[in-house]
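Visitor: Coordinates only, no sequence provided:
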């Protein structure tokens, strides 16, 4: 038995449908404690970026580093979900995939911390 044929959407209908999938993804991410913490952190840091940044480039770096962290967290969650879907038994490749996702989150955290730390240091020194 072949899978059902899904009609191709075009134009606004395609965008509308894609937006629905994106909202579903954000809702799924909200169920992850790390993503919730990052959203709450973003709720503080994004407005602070407009106060701390001296020009649009600095503001973009400050906001972008926080957004990058959340994007990487969502991708890490996606990898973990796929690995868990494959099966509950331990496998070296499953561990590797999850470890790589975790390392990506760590690097994005270090990047965001470095950007914000540099901005705060510059502000502090006047």
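Guide: That came through fine. What you see is a predicted model, and the numbers here were worked out from it, not measured in a lab.
Visitor: rest of the way, CA atoms for contacts and neighbours
Guide: Fine.
Visitor: could you pull out the helices for the chain?
Guide: For the chain, the helices defined by DSSP state H cover 11-30, 33-52, 56-86, 92-125.
Visitor: Let's have these in a markdown table, adding distance to residue 4.
Guide: What follows is the helices of the chain, written out as a markdown table (distance: least, C-alpha to C-alpha, whole Å):
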| stretch | distance to residue 4 |
| --- | --- |
| helix 11-30 | 18 |
| helix 33-52 | 35 |
| helix 56-86 | 22 |
| helix 92-125 | 31 |
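Visitor: structure B:
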């Protein structure tokens, strides 16, 4: 500590360790590593594992009913969007639990809103899959 900080009882100055941001290809690899860590964390959530099963099951059903390329792409994009929102919902839940471990209205509202966002995408995915399957089975 500097003499002035020691006398005033203030905090020690930060060490001279400055985190240097990666650039170029190193940044790309670092970002991929962070994404993989996020995926590994998300797989620990049972809701995400159920969504993954729904994704694989949906792809199988789409193949069985003869869905076209755009229907497959629509389903994949909607599922990727749902995975993204599930990841954000999990992040919100973790932050709320860390910042406000006691039960609070604000924390509950934040978690409920994240859950509602996931629910909306589950409905959107289900409606799209239902449309594709019904149109392919009934209209051939």
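Guide: Perfect, I can see it now. If you're wondering where the values come from, they're calculated on a predicted model, not measured in any experiment.
Visitor: Mind checking the TM-score on these two?
Guide: In this superposition the chains share a TM-score of 0.89, using TM-score structural alignment, normalised by the length of the first structure; 125 aligned residues with a C-alpha RMSD of 1.7 Å.
Visitor: Please tell me how far the residue nearest the centre of the first structure sits from residue 77 of the first structure.
Guide: For the first structure, the residue nearest the mean C-alpha position is residue 71 (1.8 Å; C-alpha atoms, centre = their mean). Separation of residue 71 of the first structure from residue 77 of the first structure (C-alpha to C-alpha, to the nearest Å) stands at 10 Å.
Visitor: Same check on residue 91 of the first structure?
Guide: For residue 91 of the first structure, the distance to residue 77 of the first structure - C-alpha to C-alpha - is 18 Å.
Visitor: okay, those two: which has more neighbours?
Guide: Using other C-alpha atoms under 10 Å, the more surrounded residue of residue 91 of the first structure and residue 77 is residue 77, with 20 against 10.
Visitor: residues contacting the aligned partner of that one in the second structure?
Guide: Residue correspondence to the second structure (TM-score structural alignment): residue 77 of the first structure is matched to residue 90. Taking C-alpha atoms under 8 Å, 6 or more residues apart in numbering, we find residue 90 of the second structure in contact with residue 42.
Visitor: separation between residue 90 of the second structure and residue 138 of the second structure?
Guide: As judged by C-alpha to C-alpha, residue 90 of the second structure and residue 138 of the second structure stand 39 Å apart.
Visitor: swap in residue 28 of the second structure?
Guide: The spacing between residue 28 of the second structure and residue 138 of the second structure, counted by C-alpha to C-alpha, is 46 Å.
Visitor: Many thanks, I have nothing further to ask.
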